[in-house]
Structure formats: structure tokens, C-alpha cells
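can you look at this prediction? I've put the sequence above it.
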Amino acid sequence: MIKLNCYYPVYYICFALLYIVSLFPLRVLYIVSDFVYIVIYYVIGYRKEVVFSNLALAFPEKTAADRKAIAKKFYHNFADNWIEVIKMISISEKAILKRISRDLTAFEDIHKQDRSCHMLMGHLFNWEWCNAGVPTGVPFKTLVAYSPITSKILDRLFLYIRQRFGCILLPNNDMRRSMMHYRHSRYLLALVADQNPPSPEKSYWLNFMGVPTSFLQGPEKGARMGNIPVVFLPVIKVRRGYYEIKGILLDNNPGSSKEGELTRKYVAALEEIIRKFPELYLWSHRRWKNSWKEEYRKLWIGN
């Protein structure tokens, strides 16, 4: 008996509807975003407990009123982020690049050395727009590690959006095999390195925003093994709908660095941006889901 798959027609219906929405000017879509903000903050209260708990951990020195102000700005940016993702379905390369100021000199310098490069990012709004800003501005093939989404419809939609401007997506659950095809070429591998590790007992531990925090070991170990230069790429929201990205070299020769040093540099750079622009970080993410235990002491890399 042949089992019919209803996934394809549902996907194309969803895509068509979102494509039509994406055709509206951003000034109109931001009106929608303002409404979405009211719904998710005041009506639904989407992950409010997580957001305020994270802010209390990260900024214990701030008053409750200060943290509430950060939370409100975060929810505004959170709503804008997803509206801007929808806009990516149809926006032209020329139009989106007018909204992204880029300084990618660090990548150009590495390419002149005839070497590949790893790019570490964080969950800073709007990291999705980097999928347009980076590949079109660097002399590398841009590979992006991504987590496949459980929903086939959403997964295919995000694959379409993220690959429109030249990114090559590699599933992070099969990175070793996926990377084999590019091992003899010069590439840029983008990693969002502040994910919550699934195995805290196999992570690096150090203070992040003053809290003992687990970080994936993979980004550092991969760079050190191949002595691949590493660049940090923060995203700064200049104003609504306009962003700035600038590559910051973390280590040109990580193979000669001590274990943990690269991760410390990354965390310090990310924390500096978050403290300066706290409203741009994804506070609804359960970043401190893994709790520190004394048994992890041998994994501690903090100063």
C-alpha cells in the first residue's frame, strides 16, 4: 500500500502565503511587528519567565525596572526579527545589502593567506540577515552549520531562506561527513557558538555574564586541530531595519594556543557586545539550562 505524503502541498500553500506577506514594504510589516509585540508580551507573555530569569542572572546589579525596560526592547526586537525573516523570502540582494553596513576586512586578510576561516556568532538580532550580508561580501564559499528543524515544513522554509544569498547549509548532526566535500577548498564555516550544549559533562565551563556556563567544545577543537583562523562576527542593530556587521579576529593561529583560550576570547567578545546592547540578545533562549556541578571542575577553563 502506497502511503500518500501530504507534506508537499501544505508546504507550498504556506510558502505562497508567506511569500505574499513578504512582498509588503518593511514599513508596513513593522506595523504588524508592533502588533505582534503587544500580543507576545502583554497577551501571551511568551517565555516571560525565562526572559526575566535570564536577565536577573545576567544583570543582578540592575533594578527590576531596568531589567523590565531591557525585556520590552528585547520583545520588540524579537518581533522585528521574525518579520524580517519573512521579508527575506522575497527581498532582493541589492535591497537587503542597502540595510547592512559591512566591515569584512578580517576575512579578506585571511583569504590572502590562502587559508580557510571559522566564523563564530552569537544569538544577536538579526543573525539571520547575516546569511545575506556575509556570503556576498567574502571571497570564500560560506558554509553554515544549522540544526535541522523537527517540522519538515519549517525546515524546508528556513533552508530556502538561508540559502537564497549563497550560504551552503550543513546539518550539525552530520558535520564530519558534510565537511568532507569541502576539505580541499578554501571555505568560511559559520557557527552560532552560544548554543546550550546537550552534554554538560563534555563541555567547556567558564563564567558568562557572571554565571558558570557550559559551552560547546566543537568550535574550538575544530579550529585548533586544523589551525584555522577564527573570526567573531557580532551583529549590531543601528536602527530599525538597519544592521552593522564587523569581523573581529580572535585567533590567527589557534593550533598554538592553550586549550580553552579560544573559547575564553569568544565568550569575552560576546559578553562585551551583550553588556553594551542587552536588548539584542536572545533572552528567551534557555542559556543556563545546564547547572554547574563540582564534578565539572576538570572542564573549567575560566580564569
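Here it is on my side, so go on.

make it CA atoms for all contacts and neighbour counts henceforth
Noted.

now the strands for the stretch 201-303 of the chain?
Using DSSP state E, counting those that start in this stretch, the strands of the stretch 201-303 of the chain run over 204-208, 211-215, 230-232, 235-239, 242-246, 248-251.

any idea which of those strands gets closest to residue 91?
Comparing the strands of the stretch 201-303 of the chain by their distance to residue 91 (Cα to Cα), the top pick is strand 242-246, with 14.1 Å.

ok, residues contacting that closest one?
Applying Cα atoms under 8 Å, 6 or more residues apart in numbering, the set of residues contacting strand 242-246 from outside is 99-104, 126, 130, 233-238.

show me where the stretch 201-303 of the chain has helices.
218-226, 261-276 (DSSP state H, counting those that start in this stretch).

and here is the other one:
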Amino acid sequence: MHFLAYIFIYPFLWLTSILPFRLLYLFSDGLYILLFRVFGYRKKVVSSNLKLVFPEKTEKEIKRITKVFYHHLCDMIVESIKSLTISEAEMKKRFKFTNVELIQDIESNNRSIILMCAHYGSWEWIFILQTYIKARGNAVYKQLANKYFDKLVKRIRAKYNSYLITTKDIIPTLIEQKKQGILSVNGFVSDQSPRRNKAYHWQDFMGIHVPVHTGAEMLAKKLNMAVVFFKVKKVKRGFYECTFETITETPADFKNYEITDIFLKLVEQQIHEAPEYYLWTHKRWKHARKH
């Protein structure tokens, strides 16, 4: 059944990916009508999240953020499909780095990096970073149920020396790479909500007390990796700007969870600047509790 789904869906994805961007975004506009207007995909979740973290905003402001968010969500969907066939030159034109030398400098000091980000802006094209550096790129991800699509996503990422590693494999993989002297840049999307029974740390995020993931910090301390936050700004439709900010190059100097808390504050700043580009369909506050 998984193979049948793959052979029927893959040709559609490939044909969509070769569309010029102006047609691709017309497709995105149509998708917006379906997701937002017709099916109302997770509209209750989005509305609930926005009202929870922005109690001071009016209904009109919430509606504006919601509409822009759904347009952006549909853009991200078609942009991820475009990754199948987009050229390196085109991706570099559309996803630019303001200070890639920060990563290059850490790499030149023979240090591996934990690269932390949130579900904000666009993280789909960050793997083009590999064309500017020599280190191996690893990204932690949740394995897809369909093994054929899982292999497809891995193949797309591997074009630029980036590799997807499941959460259960990331620790032994990075330990082995360290033993072999392999430098790596390791991407963690660290703003998800962990399972309540696996939460080691709770912190206020957007004013709500929630459990937070601490795996990135734990690995940085265990393997002595520099920790860098990357901030993505949507310049205009189809164009993004990524800026790196070093959290620390000496993670052992920090108390437990301090690095994670710094990361969360950086994410909050990003959201407040332009809330419409955060992934509001995610049930980030489902385990919220009172102090």
C-alpha cells in the first residue's frame, strides 16, 4: 500500500516541483483556499494558540495573523516540493545567509556545532548551508511511516552533504562521528512539545508554562559542541534571510537548562517581531500548566 501511494503521488510532486515559481505560488494560493476556507485545517488549534499567547490582541489582529500564517504555510508546502528539482543557484538566490562566516570560523577551530532553530519562517532550505562549509550536516527528524517517501526526503537532503537522523539514532551517531574526528553541523528544531512523561524541564514560553526539549543542550555538553541559534526572516514571498547567533562555544560553563532557556528567549523575540510566520498549527501548548 505504501508503494502504491508513492508511485501515484510522486509523479504529481515532481511535476509540481518543475513549475516556475510564479505558477507554483498560484498553486499555493489555491491550496490556501482549500486548507483555510474549505477544510479549515486546524483552524481551532491556530485560533486557540494565538489567543492563548496574545491575550492583548484584538479579534481583528488575530484574524489578520491567522490569514497571513495560512498563506505562509501553503508557501512552505510548495517550497518543500520545489526542493525536489530546484537548482543550487536558485536556492542560494532565495535563501541567503547574512553571516555564514560565523559558522565557518567555528568550523576552522575544529569544532562541531549544534544548530538550534524553531518552527519559524522556513527551515526547508537551510541545508543549502552545506555548500558554504566542509562539515557534515545532520538533522534530527521523525521517520516517516511510508518508507518510500522517507527515502525520498533523505535523498533530497543528501544532495548537499546533509543527512537525516532519527531521534533514537542521533546520540550513537554523533558519538561515533566524534570518535572518527568527523566535524558536523547538527540541526535541531527544538521548540516542539515533548511527551509529558519525558519532560525534564519546564519553562515559560510565550508566557505559558510548558515542558521543553533539552536534547540539543544535553548533546552539546556531552560532546563539547558549540551552540548556535539560527534566525530566519521572510524577506518577501519565496525569499528568506538567515542570521546566525552564537549562544555559546563552551556549553560546560552553563548550568543545566540555561542554554535551552536562552534559546527559548531568542525564539520568543522572533515570534513577537512577526508572529504570522510561526507554526501555529502545532499543539505546542497542549501540556501547559499553572505555576
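Now that the structure is in, tell me what you want to look at. Just so you know, these numbers come straight off a predicted model, no measurement behind them.

circling back to that earlier point, turn the helices of the stretch 201-303 of the first structure into CSV, including mean neighbour count.
Shown next, in CSV, are those (neighbours: other Cα atoms under 10 Å):
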stretch, mean neighbour count
helix 218-226, 17
helix 261-276, 18
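
mind putting those in JSON lines, distance to residue 253 of the first structure included?
Listed next are these as JSON lines, based on distance: least, Cα to Cα, whole Å:
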{"stretch": "helix 218-226", "distance to residue 253 of the first structure": "8"}
{"stretch": "helix 261-276", "distance to residue 253 of the first structure": "10"}
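
residue 44 of the first structure is nearest to which of these?
Across these, residue 44 of the first structure has its closest neighbour in helix 261-276 (25.9 Å, Cα to Cα).

now do the end-to-end distance for stretch 111-125 of the first structure.
Start-to-end span of stretch 111-125 of the first structure (Cα to Cα, to the nearest Å) is 27 Å.

off-centre distance for that stretch?
13 Å (Cα atoms, centre = their mean, to the nearest Å).

whereabouts in the second structure does that stretch align?
For stretch 111-125 of the first structure, the aligned range in the second structure is residues 107-121, judged by TM-score structural alignment.

what's next to the matching stretch, contact-wise?
Contacts to stretch 107-121 of the second structure, defined as Cα under 8 Å, 6+ apart, come from residues 106, 133, 135, 183-191, 216, 220, 225-234, 240, 263, 267, 271, 277-279.

for whichever strand or helix holds residue 154 of the first structure, give me the average deviation versus the second structure.
Residue 154 of the first structure is located in helix 152-163, with elements delineated by DSSP states H and E. Following the fit onto the second structure, the mean deviation recorded for helix 152-163 of the first structure is 2.7 Å by mean Cα distance after the TM-score superposition for the first structure.

so what secondary structure elements neighbour the helix or strand just after that helix?
Next helix or strand after helix 152-163 of the first structure toward the C-terminus (DSSP H and E): strand 168-171. When contacts are defined as 3 or more Cα pairs under 8 Å, 6 or more residues apart in numbering; DSSP states H and E, strand 168-171 of the first structure packs onto strand 141-146, helix 152-163, helix 175-179.

hmm, try it at 6 Å
strand 141-146 (3 or more Cα pairs under 6 Å, 6 or more residues apart in numbering; DSSP states H and E).

equivalent range in the second structure for the strand it packs on?
Aligned by TM-score structural alignment, strand 141-146 of the first structure corresponds to residues 136-141 of the second structure.

and the strands of the stretch 201-303 of the first structure, which is most packed in?
Across the strands of the stretch 201-303 of the first structure, averaging neighbours per residue (mean count of other Cα atoms under 10 Å) puts strand 230-232 on top, at a mean of 27.

residue in the first structure matching residue 244 of the second structure?
Checking TM-score structural alignment: residue 244 of the second structure goes with residue 247.

now its match: closest residue in space, sequence neighbours ignored.
Using Cα to Cα, 6 or more residues apart in numbering and skipping residues adjacent in sequence, the residue nearest residue 247 of the first structure is residue 233, 4.8 Å away.

any idea how far residue 269 of the first structure is from the one you found?
Using Cα to Cα, we find residue 233 of the first structure at a distance of 9 Å from residue 269 of the first structure.

any idea how far the residue opposite residue 21 of the second structure in the first structure once aligned is from residue 82 of the first structure?
When the first structure is aligned by TM-score structural alignment, the residue opposite residue 21 of the second structure is residue 26. According to Cα to Cα, residue 26 of the first structure stands 12 Å off from residue 82 of the first structure.
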